[in-house]
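Asks: Got a sequence here, can you model it:
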Amino acid sequence: MADRDDVVGYDGPAGGWGSVKGMSKVLAKERNRPAALAQLARQNKPKGFMCTSCAWGKPAEPHPFEFCENGAKATLWDLTPNRCTPEFFAKHSVTELKTWKDFDLEHVGRLTHPLRYDHATDHYIECSWDEAFAAIGAELRAIDPKKAIFYASGRASLETSYLYALFARLYGHNNLPDSSNMCHETTSVALKKTIGAPVGTSILDDFEHCDAMFFFGQNTGSNSPRFLHPLRDAVKRGCKVVTFNPVKEPGLVAFTDPQNPFEMATRSETKISCQYHQVKPGGDVAVMIGLAKHVLAAEDKSWAEHKVHVLDVDFIEQHTTGFAEFEAMVRATDWADIERESGLSRADIEAAGQVYVEADRTIGIYGMGLTQQVNGFDNVATYVNLLLMKGNIGRVGTGMSPVRGHSNVQGQRTVGISEKPELVPMDRLRELFDFEPPMDHGHNTVTACEDLLKGEIDAFLSLGGNFLRAIPDLERIEAAWPSMRLTVQIATKLNRSHLINGKVAYLLPCLVRTEVDKQAGGEQIVTIEDTFSHIHGSIATHEPASEHLKSEVAIVAGIAKATLDPHPKVDWDGWTGDYAKVRKLIEATYPEEFHDFEERMFTPGGFYRGNSARERVWKTESGKAEFTVPRSLSGTDIPDAPGRLRLVTLRSNDQFNTTIYGYDDRFRGISGTRDVVLMNPKEIEKAGLHKGQVVTIVGDSDDGIDRRVAGLKVVPFDLPDGCIAGYYPELNPLVPLNWHDHGSQTPAAKAVPVRIVA
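Replies: Predicted coordinates:
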């Protein structure tokens, strides 16, 4: 930690001894046993188990320790010896538990028994699995299926996800919101529209062949630390990394490899970004238009002087449409507008643009800093434009590379968890299971919450996750939640979402991915998909935390069997007994991508399910890759005004999504608290505040709803002018439900309009 003119920050590199210390703290807190520690040696390796943290790729030739700090924390957190038993719930009412912090709730330990919420006593009480399944099934049969929501977090396996989606459609709806709705739905919509494939086109091997990487809104050090190894290797061979992010994230500044004894002993580090530009929140389209403007200027100069193209004109002519309209917009855009909207100088943008001009092969990398904006679609689509200009999609060492979060969040969509029926092979489901699947659009996260506020949702089933902490406008949604008839939570540990209940409520404990899943057909294997569209088998060897736990597959099948009438082509018991039968169903439903599924699932590095855009086959409306024209240079629909600031929500390096491992955010020099607001010293002075002052942040949208979070301590921090930052999910109450991307309805947790009240 450093104190430079009262500005909090971090002087060290990502990785190194800080990473080791971070893992050690979880070890000390969780008192993990040797058997739990032994799991780390198997993590992300062929015929090992696949990490439940991020979705980063699993190399065919893994490192001795193929896990990062957050991956180790996730595994040790899952395998804690602490237990959350019926006796615990007998001692603590749900009303009392609502006052606990997120960390304290999860730190109680693993759930051990199925539980029913008793409204009369305000306690969870133990129940049997048969009782739970029967009661849930009876409730679901009694309501209109269109008024039920089946939510899925990103941890569930391909097998569970396929059956969950099938259950929803056999029941009669497409109400299948999931984690993607809150993070990379923008990617799915924008990439599908522009290049015909809804996921990234790069694979792990591309990072060994690129000349440049451009980062927008992605925090590698905290959210996907295993990425730091290929990133460092690329830089060492001469690849240039250019980063655009409002926050200076250490993982994209420098890295020390914890697995390199020399680097650890000498504390040496590799500088990652050759340029790091702190773009104003919401200024990404402006930056990209500036980069494109520099490329066009370089094209003009190179052709005039040398008759050599900078643009890939053959690729543009053969493979794209819409370039002329985009080019006209770029040429007509004034540099003064670009500088104003981006918060960067023309010279800085042109310097970054020159790196792009000189690179033969470039990968475009981004995260939720790009997708979680009201103009997120334009962010991603304009990024595609930039890559298309030089033919940087469909060649080795190039491509779009969105970095996904939860370990199987992409895979769930692949096997059918989607509210959009046009994205699912309904004809094959109709043939395989002899039923008429629903063809109307279902609810995503935003529309489910909107209907809940109207009193039009009767049931909510959650396959993992912490929905009520992850969503925007969470205080309004929490207040409406008890109006539902039924709430069911499938989980491993206690969290806030389990404490806000419908009139009938069950909490069902499941196995984690490292725990042996023994069914009628023996010990079972599950599969997941990584961010590069590679499929991996995962084998569990750890003993379950309780004999009363069931697998996610068994729980989904148990509820489905109790809800639906028997059907000769629907074999819930057989599928639960042998997950290979589920993989056969996945193969039959998606034969092009999952052929020979069983034989290929332990391919070192995973088997690739393919990507049409990588092959330059464009499954778009035009049959070509599509240049688009952004609707605005700004990433916010509410203009700047005196006293109005743009809020960016962040995750610490001591958390993963809503799971809080502790209160040390060493990459930002903050320890012991999460109740902070980060501001640059100029903004602190302008607001008449001082370091350490306790303030309230108030929402400044135009819908007339009072949104505020109080008790936040002012922390000086290196940020662009006009913006502030604070932690997710604590600041989620400030994000309006209608503040979302126009194209995908992804909640916009970046560039949120707010004001500060002393």
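
Asks: drop to CA atoms for contacts and neighbour counts, all remaining ones
Replies: Fine.

Asks: for Met50, what are its contacts?
Replies: The contact partners of Met50, by CA atoms under 8 Å, 6 or more residues apart in numbering, come to Gln43, Asn44, Arg513, Ile528, His536, Gly537, Ser538.

Asks: Hmm, Cys68 and the first one touching each other?
Replies: What it means is Gln43. No - under the criterion of CA atoms under 8 Å, Gln43 is not in contact with Cys68, lying 9.9 Å apart.

Asks: Now list whatever residues contact both of the two.
Replies: Joint contacts of Gln43 and Cys68 (CA under 8 Å, 6+ apart) do not exist.

Asks: about what we covered before: now the contacts of Met50 as TSV including neighbour count and secondary structure?
Replies: Formatted as TSV, the contacts of Met50 follow (neighbours: other CA atoms under 10 Å; DSSP: H, G, I helix; E, B strand; the rest coil):
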residue	neighbour count	secondary structure
Gln43	27	strand
Asn44	27	coil
Arg513	27	coil
Ile528	28	strand
His536	29	strand
Gly537	26	strand
Ser538	25	strand
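
Asks: now, among these, which is nearest to Thr99?
Replies: Ranked by distance to Thr99 (CA to CA), the contacts of Met50 are led by Arg513 at 30.0 Å.

Asks: OK, contacts around the closest one?
Replies: Arg513 neighbours (CA under 8 Å, 6+ apart): Phe49, Met50, Thr52, Ser538, Ala540.

Asks: quick one: the spatially closest residue to Thr121 that is not a sequence neighbour from Ile490, how far?
Replies: Closest residue in space to Thr121, ignoring its immediate chain neighbours: Ser93 at 7.9 Å, by CA to CA, 6 or more residues apart in numbering. Ser93 sits 20 Å away from Ile490, going by CA to CA, to the nearest Å.

Asks: One more sequence to fold, the one below, so I can look at both together:
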Amino acid sequence: MKPGLPEPHSHTAGGWGSLKEVSTALLHQRVPLTDAKLLLHQNKPDGFACVSCAWAKPAHPHPFEFCENGAKATAWELTGKRCGPDFFAAHTVRELLAWRDFALEDQGRLTTPMRWDAASDRYLPVDWDSAFAEIGRELQALEAKSVVFYSSGRASLEASYMYQLFARLYGNNNLPDSSNMCHESTSVALPKTIGVPIGTVTLDDFEQTDCIFFFGQNVGTNSPRMLHQLQDARKRGIPIVTFNPLHEAGLMNFANPQSPMDMLTPADTSISTQYLRVRAGGDSAAIMGLCKAVLAAGAVDQAFLDEHTHGYAGFAQALQAVSWDEIEHVSGLRRAELEQAAATYMAAERVIGIYGMGLTQHRHGVQNVQMLSNLLLMRGNIGKPGAGICPVRGHSNVQGQRTVGITEKPELAPLDKLKQQYQFEPPREKGLNTVETCEGILDGSVRAFVSLGGNFVRAIPDTARMEAAWPRLRLTVQVSTKLNRSHLVHGEVAYILPCLGRLEIDRQAGGEQSVAVEDSTGCMHGSRGRAEPAGELLRSEPAIIAGLARATLPPNRAVPWDDWVADYSKIRDAIAETYPDIFHDFNQRMWTPGGFRRPVAAAERKWKTPSGKAEFIVPKGLEADPDQLKEGGTVLRLFTIRSDGQFNTTLYNEDDRFRGISGGRKVLLIHPADLHQLGLEAGALVDACGIAADGIPRRVSGLRLVSYDVPAGCVAGYYPECNPLVPLSHHAIDSMVPAAKSVAITLERSAVGPDKGG
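Replies: Purely as a prediction, here's the structure:
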């Protein structure tokens, strides 16, 4: 993109561009042809579940049931590159801290257990038994409440179940996970509205729907396999109405790489039939406008409201009271646009509402989700075929690990059942979530951090403050496949424990093992690794968890750690005993094509709420982030985005071809009118400065301004590069999800030179 040229959309998702990107990733990672062929088994009923996103896996898959980012994730894990003792011997931790994120992970797969040596400032190899023994001694010496057990969302159901049991046997519910940073707003909002913590939609509903509404979810980069369902819907003439601050390639046009017509002709599919570029933080107002238009038209499903809902009268009163002027001002949309979208909604009998972190990562993120629920309930669009609410999760098993007990909230875990099964007294005190963990590290009350995957230090808000506090931890343990920044910002005692990836053959005493995961639609799938392990010393996540538990905990005959590691089917039997309603006959059902679905009462119009009905909830205010944002002047709204070459904190490359960005990720997308008002020009280097009420200085320096068609008054910057600007205290009410989609900042001309790093 040339400086100064707004270019909201220049690429079609899919097509030859995706094929080229996949080929480039496989070559760059030195994946041999024999391993590249493993892509044919990705997301297949007898193959392995993708390690990237959690989108549903069909019973009758396409010949190539993977997307561009899924293939990149597979290449990243199957890489021929290795990061072993020789690499660590050549580099101090201080030196590696100056490396870019991409360069760190690009060293390849970790192969050997490593322990940080203070004298040399290097990670040195250590044998597994010694690592487990010292970690166990360190954990035994600490107060249970001072230790945190984090998990990233990629761990299997089996590993997650063992991990939560380990933490509770140790003595706490300190089990934050990556959902604390994204869809915890969903988990809090939906039980209050429809009585379940997950969505109600399955793939079958996409085949029966009349209309799809999309909010704050970039399907082209975050869950591209969903484009198959969206393309099929559009070919049937189904309207898709999109609310998103940026024009995104996947929501505009899609060329299916598996379609000869799409690949051999200029053909592609227009995805969105109406595209409303809502102002960052304006989602509640936009949905309020839709609801107000439905009410004014008298188009509610009164029979459904009378039989199945509670609180509608109060919500209708709020709709009548709110003015269109306020709705337009906060949403950044015109009344006519919203009324047109509402007309599309009212013309359909079966509507699916899809959303992502564009709704959840706000101060009123919980309210945003409840507003979408209100909209769907007004016309009975929950609990019937072809309709429902559909949160799109990120990590491949982040929803599943919550299902088997990874939660800091003791009321959500079956503690009495665990007590009976394993003959111990589970802790009943609330544990720490992600934000509370960070607060505990800052104030010194958290002393140890054990991480099952992930790159926590890079993913969290207030990065600079957190990195400064992190070395005060006594112990940090990272169970990982690749090197990342969280290994380099470490505690006094620090270990890297390399694990098998999901794509690798897991050989245990009982033979080759398989695992299971849950997708975004609540369906459970088996996953069988097919690649040879990256190193002889790698251990599986269940084996590492068992090793840590045996070294840390007193003996307990009721917990058969060794038997579980030898045969994962016994872990699944234990899961089924703990959660019989969900996992009965687990081993027999795990290979069901399309997965077996957990019970979702709301999908059958059974409402597990205190009133026994679906609840309308009146919004407290339309502004998504009232504590942060000041109108006008030099204050801008920052919202974070991700590139097409990225999944969460993992970067597959440092460009963003869909948005035309190259030359590094330290950029801000800004409207030309804002450039003019601020006296800046495209290509200028600026510092972004936080202006939070806590008065703590926050700054990201050396950001290049790119003129772009973002909503006026808003700027977009990449995650996680802009995380230092997100105050730890700026989080969603009730769910405590960091509110990264509306952060108040100002810009200053930068005194530093260009930095192309990530």
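
Asks: Mind checking which of Ser93 and Ile490 of the first structure has more residues around it?
Replies: Shown here are Ser93 of the first structure and Ile490; by other CA atoms under 10 Å, Ile490 has more neighbours (22 against 15).

Asks: For that one, what is the corresponding residue in the second structure?
Replies: By TM-score structural alignment, Ile490 of the first structure lines up with Val479 in the second structure.

Asks: Just to be sure, that match is in a strand?
Replies: Yes - checked against DSSP: H, G, I helix; E, B strand; the rest coil, Val479 of the second structure lies within a strand.

Asks: show me the contacts for it.
Replies: Contacts of Val479 of the second structure by CA under 8 Å, 6+ apart are Ser451, Leu452, Gly453, Ile496, Leu497, Pro498, Cys499, Glu541.

Asks: Quick check: the fourth one vs Tyr161 of the second structure, distance?
Replies: As for Ile496 of the second structure, its distance to Tyr161 of the second structure is 22 Å (criterion: CA to CA).

Asks: More neighbours: which of these two?
Replies: Ile496 (27 against 24).

Asks: so where does that one fall, helix or strand?
Replies: Using DSSP states H and E, Ile496 of the second structure falls within strand 493-498.

Asks: Next, the residues that contact the helix or strand that that strand is followed by from outside, please.
Replies: Elements were assigned by DSSP H and E; along the chain past strand 493-498 of the second structure, the next helix or strand is strand 506-508. Outside strand 506-508 of the second structure, the residues that touch it by CA under 8 Å, 6+ apart are Leu500, Glu512, Gln513, Ser514, Gly529, Pro533, Ser540, Val565, Ala566, Asp567.

Asks: So which bits of the strand or helix carrying the second one are buried?
Replies: Assessed by DSSP H and E, Glu512 of the second structure sits inside strand 511-513. Residues of strand 511-513 of the second structure classed as buried by neighbour count (16 or more other CA atoms under 10 Å): Gln513.

Asks: so where in the first structure does it end up aligned?
Replies: Taken onto the first structure by TM-score structural alignment, strand 511-513 of the second structure occupies residues 522-524 there.

Asks: Off-centre distance for that stretch?
Replies: Mean C-alpha position of stretch 522-524 of the first structure versus that of the full chain (CA atoms, centre = their mean, to the nearest Å) differs by 30 Å.

Asks: now swap in stretch 489-502 of the first structure and tell me
Replies: The answer for stretch 489-502 of the first structure is 20 Å, by CA atoms, centre = their mean.

Asks: now stretch 154-171 of the first structure
Replies: Distance of stretch 154-171 of the first structure from the chain centroid (CA atoms, centre = their mean) equals 19 Å.

Asks: Could you tell me where it falls in the second structure?
Replies: Counting by TM-score structural alignment, stretch 154-171 of the first structure corresponds to residues 153-170.

Asks: quick one: contacts of that stretch?
Replies: 51, 144, 149, 173-175, 177-179, 395-401, 404-406, 424, 426-427, 452-454, 515-518, 541-542, 545-546, 549, 552-553, 568, 571-572, 575.
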